[in-house]
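J.: Let me see the structure of the following:
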Amino acid sequence: MAPGAFELRNGVQRGGDPPPSALIYLAKHARSKPDSVAWIERSADLHKPPLQISWSQLTGLVQSFAHELSRTGIRRQDRVVLWGFNSLDWILTDWACNALGATSIPLDPRLPDQTVRDIVDRVSPRATFLDPLHRERVAGLPLPNWRSLPTGGDPSWLDSRLKDATIGDASQPATILFTSGTSNTPKGVMLSHGNLISNALAKLKAMPQFPTDHRVNLLPFAHAYARTCELTTWLISGSSMEVARGLDDFFSRLPFARPTLINAVPSVYEALLARHPASTEANLRAALGGRIRQLASGGAPLHYALRTCFQDAGMPIYQGYGLTETSPVVCSNIHPDSGAPTCLDGVGPPVEGTEVMLDTDSNLWVRGLNVMMGYWDDPEETNRRWRRFDGPHEGDWFHTGDLARRIEGTPSLEILGRCDDTIVLANGYKLHPLAIEAQLSKIPYLENSVVIPASNGTWRICVSGRKESIGSDQLVDLEKQVLVRCSQEFRNLFSKIVICPEPWTVESGLLNFKGAKRRNEFAARFGR
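T.: Got it, this is the predicted structure:
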């Protein structure tokens, strides 16, 4: 095979470097299977037949959207902000930016208005496009509407754009994704086309997808998880997709859509079980549409009991690990369709093309094609995250900010938590909360737990129970189970267990958008 040449087999690239633009896959599908269904649009009445859009029609719409963007003055190397919920209009605007050589900057639709204004001021875009629900909130232009534009474009148009050397320019980011992070100022992560495509291909090798697959999307494309593991893998594999309008719509449309693939965060799977608490394996499978082939989770750790419940129902949840700066996938469980041994240990081994290293303090370092170009307009922070090592791991490595360990007898990693989450106790010992929380997740009557620092260099645990409240006998038992798992240095400085009276939700401020615990918020409310 010639240098740079590639072929697809079951959605996985074999040989050569990744292409300079993901749109090359769109052109390929439009030529090889122009009438195959790529996108499904359902009305609010789910019983009505859905509208089906082919790969050929999608290609024509990208051309129409590119013409609309050109009319607003968007050119190569311009920056374009997208603020809105997932939709076909959102996707086509993003792809039109790609075709014009512009950089798309999608923002989470749940961000506060002032945060969006601040980001827009920082990136100085040529244009800001808004969906109908955000149009009155900040200044900008309405997203083009695919229903009002022609779908029958010139088939050769996209091919001619892909031959343009400026498309997929390695020196220019394909997108800038703003991290939610723990700081007050979101950081703009610059990702190239090579970052995104190589990472999607690596994910597909661990968890293959096929043209016959169908997915229902819920996760926001403004975040790296959905950007790579849904949007880009869908485009590469040539399967079909539809978008849900929130969690209620997601669950309502599953029996109609009958997806084979679902990507979600743990809170979505928890919500499913809450809706079907006494489900048998058959009922749970039916609630998901009856055709599920892959369930995947990311964005936050999976509760042990949650993962066990789905595994017992014959539908294991495949977990991964990553961060925006790594496009995002670093590690992934391995599906049996990959041809490799199935792996459900921890977050799995590193994906192809990604190297990991653990230093003596368990800090996790990464390098590979998936690592970002840098932070937007912040070279100091970019340089701070890189370090040059000598010896057997000679070279430059990116610091993930996470702690990890290798699972004995496997190639997989277990994530111990964020470096910032490490609790330094009064005796100087360092406590890793996630390792303790992972053990607590195996206790049947506990629904949630979070380890937090307390006053005078001690530590405590906040918990919530399943169904019934936690009684005094359970508290005594729980404290015994905690202490028996700890060495003397940690037992001596254990403070107490606190029953959290507030709901563990995004609305209460105790969880972030991904469903991860906001440890600092717990500490502020319950650590004194």
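J.: Going by C-alpha atoms from here, please, whenever you check contacts or count neighbours.
T.: Fine.
J.: Make sure Gly527 is actually in contact with Val451.
T.: No. Proximity of Gly527 to Val451 does not meet the contact threshold set by Cα atoms under 8 Å, at 9.8 Å.
J.: next up, for comparison:
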Amino acid sequence: MGPLPDPLALPVTDNSDLTLLTVLDHRAATTPDSTFIEFMGETVTFADLSGRVDRVATAWLQMGLAHGDRVGIASRNSVDWLVAYLATVRVGAVLVTLSIMYREREFTHMLGQSGARVLLCESAVADFDFQAFLSDLRPQLPSVEQFVFFGTEQPALGHGWTGIAATPADPVAVAAAFDRVRATDPAVILYTSGTTGQPKGATLTHRSLLGSAVGQVERYAQGPDDTMLGVMPFNHVGGLTCTVGSSLVSGGAVALLPGFHPDLVAEAIARGHITLFAGVPTMYTMLLASETFAAVDTTRIRTCVVGGSNLEPALAERVRAAFPSARLSNLYGLSETSGASVISHPDDSPDLVDTTIGTPIGDVQARIVDDSGDLVPPGAEGELQLRGTSVADGYWDMPAETRSTFLPDGWLATGDMGTMTGDGHITIRGRKKEMYVRGGYNVYPAEIENVLSTHRSVALCAVIGYPDPTFGEKGCAFIVPAPGQVVDIDELRGLCTQQLAAYKVPDQFEVVDSLPMTPAGKIRKSELTWGPPAQ
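T.: Here you go, the predicted structure:
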């Protein structure tokens, strides 16, 4: 076989047949000794990774896994996680990504709904014993035939990862399995984070994952000399595609952490080779409050990416001050778009970065429609819909839900309300389902949260609507105090009154120690409720 083409020379379109492992094979053949992953003192090259993947792929075939089978995984970020992922798709199986924060309800729903035959899981995390947990839960997981545990060689249940990873590779068998893999095959079932309801399994294909990654690489001009700090969880598109997928496509490296912690991030940046840092607003807020981070030289970092939720202008200014050499960029994407779909343009001014999420990347098209599905004029408000190669192949085994979100002609209904300028810059107002109607007026929580976050006493905030017999709905703001600060509710109400229309000012303010979070660091508003005290 001749030399493999550079993935970036092959546009990822509806006609391309590029797969994730084609890209890995290209990197292992052309730059075998280049570092791809740095993790806890370990350095893994593209050639190292390829060899590990083929060994585990051989083990999967020997365990009877076949094309289209599902493999669940619940673990913190690690090299082993990445090996398991790529080995699974190497043989044409599908990875079902879970969070180690999940418990009985999530495990039974996601593994059962996906029909996973194998589950990989950490043996224990902190004081939680996953072996004992899954042993008790096993009767509720009828599809799972095999359990594999990281962190132990001889688990009481199933297999140890060490033995799986040491399986001698069978190149002939692996190649035969890989010959059946197509770009349109499912690669990952990634369950939506469930901020507003029951999680649904977005079915991401090789083509959709690469479509998003290639578009991101082009927008950020990522290359072999870049090292991205990997803090987003792999069970989220922020870790799976925006971090690992884009670095695989670009030939760059990932400085991987098991998870986000401000001190670990500060130490990684202090080592001086990180050029790209991506996180959600919550992560930036926590990092900027870290005493360890305050002494770190950040001047090597050329781009700071903020994704996952609304970027408040006040936080944007703090990030710019903390990373003086970096360009601040928004990144908008969904599980259903396999990763990034809209990113700030390199020519965007700070004002545009603070007020828009950017413009579509790659072959992504965007439109804003009203409740009837008709296009609205530039600047008018409606629902954002997207179309492009990166759009997922529906929800796994949920045809009704798929039809309501994945529309005819390839359009995806994002559920986000926003506006778009004539030149394609998009502003998000908030989630369609988060919007509430107070006395006939639409209220978008993100707008109120932007105002509240400017106050010195507010570390985090979330606004929701709640039923009211007179106005239909009213608003409640949940406030997490900043360290060392006391929240004065009258001050916050006055701030909102000064900057917002009266109907947008929250009717209630609740000071809380913390807010419920998804594994990806977004606030889980579906768990926030407020009602008047019982009489």
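J.: Now do the shared contacts for Gly527 and Val451 of structure 1.
T.: Arg460 (Cα atoms under 8 Å, 6 or more residues apart in numbering).
J.: need the longest helix for structure 2.
T.: Using DSSP state H to define each element, structure 2 has its longest helix at helix 46-62.
J.: so where in structure 1 does it end up aligned?
T.: Under TM-score structural alignment, helix 46-62 of structure 2 corresponds to residues 55-71 of structure 1.
J.: Map Glu401 of structure 2 across to structure 1 for me.
T.: Checking with TM-score structural alignment, Glu401 of structure 2 has Glu381 as its match.
J.: so Asn263 of structure 1 sits in a strand?
T.: Yes. The assignment for Asn263 of structure 1 by DSSP: H, G, I helix; E, B strand; the rest coil puts it in a strand.
J.: Count the residues that sit near it.
T.: Asn263 of structure 1 has 23 neighbours, counted by other Cα atoms under 10 Å.
J.: quick one: it and Ala296 touch, right?
T.: Yes. In this structure Asn263 of structure 1 lies within contact range of Ala296 using Cα under 8 Å: 4.8 Å.
J.: before we move on, back to that, tally of neighbours for the match of Glu401 of structure 2?
T.: Burial of Glu381 of structure 1 is recorded as 13 neighbouring residues (other Cα under 10 Å).
J.: mind listing what it touches?
T.: By Cα under 8 Å, 6+ apart, Glu381 of structure 1 lies in contact with Tyr375.
J.: Ser208 of structure 2 -> structure 1?
T.: Here Ser208 of structure 2 is matched to Asn195 in structure 1, going by TM-score structural alignment.
J.: So its match: helix, strand or coil?
T.: helix.
J.: distance of it from Asp159 of structure 1?
T.: For Asn195 of structure 1, the distance to Asp159 of structure 1 equals 22 Å [Cα to Cα, to the nearest Å].
J.: Neighbour count: those two, which is higher?
T.: A count of neighbours by other Cα under 10 Å puts Asn195 above the other of Asn195 of structure 1 and Asp159, at 25 against 15.
J.: State the number of residues packed around the closest residue to the more buried one other than its chain neighbours.
T.: Leaving out its chain neighbours, the residue that sits closest to Asn195 of structure 1 by Cα to Cα, 6 or more residues apart in numbering is Asn370, at 4.5 Å. Look at Asn370 of structure 1: counted by other Cα under 10 Å, it has 27 neighbours.
J.: Check the one 5 residues further on too.
T.: Around Tyr375 of structure 1 sit 20 other residues, with neighbours defined as other Cα under 10 Å.
J.: which one is it nearest to, not counting chain neighbours?
T.: Val189 (4.8 Å).
J.: and the helix or strand where that neighbour lies, how far from the chain's centre?
T.: Here Val189 of structure 1, judged by DSSP states H and E, is contained in strand 188-191. On the basis of Cα atoms, centre = their mean, to the nearest Å, strand 188-191 of structure 1 sits 15 Å off its chain's mean C-alpha point.
J.: for stretch 502-517 of structure 1, same thing?
T.: 17 Å.
J.: So which elements touch the longest strand along structure 1?
T.: When every strand of structure 1 is counted residue by residue (DSSP state E), the longest turns out to be strand 395-406. Using 3 or more Cα pairs under 8 Å, 6 or more residues apart in numbering; DSSP states H and E as the contact test, the elements touching strand 395-406 of structure 1 are strand 363-368, strand 386-389, strand 413-418.
J.: Please consider this matter closed, and thank you.
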